[in-house]
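[1] Fold the stuff below for me.
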Amino acid sequence: MSDLFATAGLDAAAPRPLADRLRPATLPEVVGQEHLTGPDGALTRLLRSHTLGSLVFWGPPGTGKTTVARLLANETDLYFEQISAIFSGVPDLRKVFEAARRRRATGQGTLLFVDEIHRFNRAQLDAFLPVMEDGTVTLVGATTENPSFELNAALLSRARVLLFRALDEGAIAKLIARAEDLTGQALPLTEEARGVLVRMADGDGRAALTLCEEVWRSAGPAETFDAEALQRIVQRRAPIYDKAQEGHYNLISALHKTVRGSDPDAALYYLCRMLDGGEDRLFIARRLVRMAVEDIGLADPQALVITTAAKDAFDFLGSPEGELALAQATIYLACAPKSNAVYSAYKAATRAAKDNGSLPPPRTILNAPTKLMKRMGYGEGYRYDHDEPDAFSGQDYWPEKLGRQHFYAPTDRGMEIRYTERLAHWERLRRERRGQD
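    Okay, the predicted model is just below:
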């Protein structure tokens, strides 16, 4: 074997990445996924029942999805075949399926592991269905995106989705301890710096081990790094945040709900998470405007002014100074009185408009630009409100077949308190004026 490596110009003992050297050999060695691989874990139970079936592993990077797939193949005596959806097309799939059929004819099953399976389009995903149904392959797909959004229903109905969790600090610490045992050297970090490194990994075991390697490479003899030195050496790992996928929707949802829940500190935290992740600033500005009209409304009409001004300020200042305007608007919205009365009224009025068809307004309030229309009674009896006492006529503006409706119900919060009083005053006048008619 050494001659083969020498011929190829390779060294059989060439250094391997720490993550590869520490790859678990059995399911119980996998850290951070005890709900799947522990004594009572979902995968452990499946192996006991000898009914593995097709699976979809859903979870963030560096949580052991590929490793667990390999271990499952070992545990079930299946041939392990791995492909990546990024580099494979339908012709590649046909070759894989044909090889699996040949193995099946000799009594050897195939566990087909598809990394980044969400990258396949619908037609490519449909190609898996026949070989899953006839048992040609046991499919194990891995995805970092929500399968409900990214995989078609036909495939999901034939596979069980298992959730892989981001590694907690305890699991990351266990990985680091294993790395120290394997290398025979302690990480040259203070306790504080060690904790910072764990947090830098952001739940990704592979990232944690890569950071460890960078630390060992950088450390001189008898050198120990504190937290500040650690951050200088390894820089900062970019947050896990895909602006086009679930992380995008999760964080904007968190921002919206914390504003609605009047928690300015939490709202500012999620805003900064999005900014730090590179989110489109104008997308955030548009969502802030939506919050102003949906969750605050007329309880504080200034909210809409503030948010549109924040958008304009960002356009004017650019980044990074313009982000401060978005932060100011976020805090203002979180601290403002809340009301969805306008939002609810709009939805109710929309339903009424759709459900009742094209009802004509009363002729009293219609213009009569022609003599014919005047003879037909258009505009007859209309009372000009500015000429009435209190600038209020109290006349009926509703289609006769629909009758008077009530959509807007102001709250007792913020400016809407005044609207409640004003509407009640007009309703009293309306009854009085109609009593006089």
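[2] CA only for contacts and neighbour counts going forward, please
    Will do.
[3] tell me the contacts of residue 167?
    Neighbouring residues of residue 167 by CA atoms under 8 Å, 6 or more residues apart in numbering: 31-33, 63, 202-205.
[4] What distance do you get for it to residue 354?
    50 Å (CA to CA, to the nearest Å).
[5] what do you get for residue 290?
    Separation of residue 290 from residue 354 (CA to CA) stands at 24 Å.
[6] what do you get for residue 381?
    Distance, residue 381 to residue 354, using CA to CA: 29 Å.
[7] before we move on, the earlier item: if you rank the contacts of residue 167 by neighbours, which is first?
    Of all the contacts of residue 167, the highest neighbour tally under other CA atoms under 10 Å goes to residue 205, namely 27 neighbours.
[8] wait, that residue sits on residue 173?
    No. If you go by CA atoms under 8 Å, residue 205 and residue 173 don't touch, sitting 9.6 Å apart.
[9] Please provide the structure for the following sequence as well, for comparison with the first:
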Amino acid sequence: MADLFDRDEPARTPAATAPRPLADRLRPARLVEVIGQGHLLGPDGSLSAMIGAGALSSLIFWGPPGVGKTTIARLLAAETDLAFEQISAIFSGVADLRKVFEAAALRRRNGRGTLLFVDEIHRFNKAQQDGFLPHMESGAVTLVGATTENPSFELNAALLSRSQVMVLKPLDSAALSTLLDRAEALEVKKLPLDADARAALIDMAEGDGRALLNMAEQLFRLGGDPMGAAEMALRVSRRAPVYDKSGDGHFNLISALHKAVRGSDPDAALYWLRRMLNAGEDPRYLARRIIRMAVEDIGLAEPEAVKQALAAAEVYERLGSPEGELALAQAAVYLALAPKSNALYRAYGAAGEAARKSGAAAPPKHILNAPTKLMKEEGYGAGYEYDHDAEDGFSGQNYFPDGMKRGVYYLPKDRGFERELAKRLDWFAKKRSEKS
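    The predicted model follows:
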């Protein structure tokens, strides 16, 4: 790897001599200096193969913050001799896009292509995303979009079909450690940390290289003797959790919580619950989702589960945060340890499909009320047997539409309270068979 300091000294203009953040000063100058994305830029990486073949297509970089999306895009332009244009979907509008496309078209007429890097591309609306298509198809621009959100949900199908999605991974501990080594080389001094504090700093970055370097920059300014992990945590402004309550972070974490409960792991359930609460999730939303878990994944295997979930929601309303959040934790643990069954969930879906297919079928006349003489003459209620008057309180009559095969939707699991319900179902089925 090339020495980071063997670079041409920039012209000493006011802009060149102005203070620059450590993360900016350490930005790689070549693709071989990019760390943590070997699956894309290593010898067998997909981006390396494109560059080697001289066939760079439009790309969508999908990954968390601080993993090198902007840097790689800029270096790709240099590697392929494309003019580099950068815009942000947050700050750019139609007029900005028009100027970029006009400049790209002019370059193309002069024999040079343009790599257009669009940060936060998912924030452009459908019409704006469609605006890229003709310029991509004409070859005026090679689009490289960056997004922290799932492209499948946030980007138009037409745009995705003309691009390759490249997934950038969070930086692992080895990559983050290399970043700290580079920072120390650039600053020509060691971070004032002992080994445990250095490891803790890497953990605090959570895979975000930019966040790591920002924290390291604070520590360089502090100087002094090496400090331990506890002191370091007090001295460094820890980065806020990466979490967008309407985006991927939200859906990923609630999915993790739901699956931990379904998987009967109370410790994992508590962990994801705290992750969401720490990130600012609305506890009322979590209360609603916990109720949903009770009816979807537990159901009648443990009828008490939904009561616990409802009680937790009510306790939260009475106490608020943070005391009421403990009730949500209690419900999450109870649900995680409850016997699981999706029998009712499946039965509801199966009944819905049957209802859709036979939605015009009328109930059998013997179970219809006959409040008028005409309805009695038409046979409404004729032959109905009052179950309370029947032996064992069960008449065994048919309650499905005439001509419709009897449906069997609810199939209880051999777990929890549903074992008892399965016995009851078997008894009713036997009686029904005897009476028919």
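[10] Superposed, what's their TM-score?
    The TM-score (TM-score structural alignment, normalised by the length of the second structure) is 0.94; 428 aligned residues with a CA RMSD of 1.7 Å.
[11] what does residue 244 of the first structure align to in the second structure?
    In the second structure, the residue matched to residue 244 of the first structure (TM-score structural alignment) is residue 246.
[12] and what of residue 283 of the first structure?
    Alignment note (TM-score structural alignment): residue 283 of the first structure maps to residue 285 of the second structure.
[13] May I see the buried residues of the strand or helix carrying its match?
    Assessed by DSSP states H and E, residue 285 of the second structure sits inside helix 283-293. The neighbour-count check on helix 283-293 of the second structure (16 or more other CA atoms under 10 Å) flags 283-284, 286-287, 290-293 as buried.
[14] which is the next helix or strand following it?
    Using DSSP H and E, the helix or strand that follows helix 283-293 of the second structure in sequence is helix 304-319.
[15] Could you give the residue range in the first structure aligned to that next one?
    Counting by TM-score structural alignment, helix 304-319 of the second structure corresponds to residues 302-317.
[16] Can you verify my assumption that residue 72 of the second structure contacts residue 31?
    Yes. If you go by CA under 8 Å, residue 72 of the second structure and residue 31 touch, sitting 6.8 Å apart.
[17] Can you pick out the residue with more neighbours from the two?
    Of the pair residue 72 of the second structure and residue 31, residue 72 is the one with more neighbours under other CA under 10 Å, namely 21 against 18.
[18] That one maps to what in the first structure?
    Aligned partner of residue 72 of the second structure by TM-score structural alignment: residue 68.
[19] try residue 422 of the second structure
    In the first structure, residue 422 of the second structure lands on residue 420 (TM-score structural alignment).
[20] ok, that match touching residue 413?
    No. Using CA under 8 Å, residue 420 of the first structure is not in contact with residue 413, being 9.9 Å away.
[21] still on that earlier bit, ok, now how distant is the match of residue 283 of the first structure from residue 43 of the second structure?
    For residue 285 of the second structure, the distance to residue 43 of the second structure - CA to CA - is 46 Å.
[22] Could you give the number of residues near the residue mapped onto residue 62 of the second structure from the first structure?
    Counting by TM-score structural alignment, residue 62 of the second structure lines up with residue 58 in the first structure. For residue 58 of the first structure, the neighbour count with other CA under 10 Å is 21.
[23] what does residue 50 of the second structure give?
    13.
[24] where's the counterpart of it in the first structure, which helix or strand?
    Superposed on the first structure with TM-score structural alignment, residue 50 of the second structure falls opposite residue 46. Residue 46 of the first structure is part of helix 42-49 when elements are defined by DSSP H and E.
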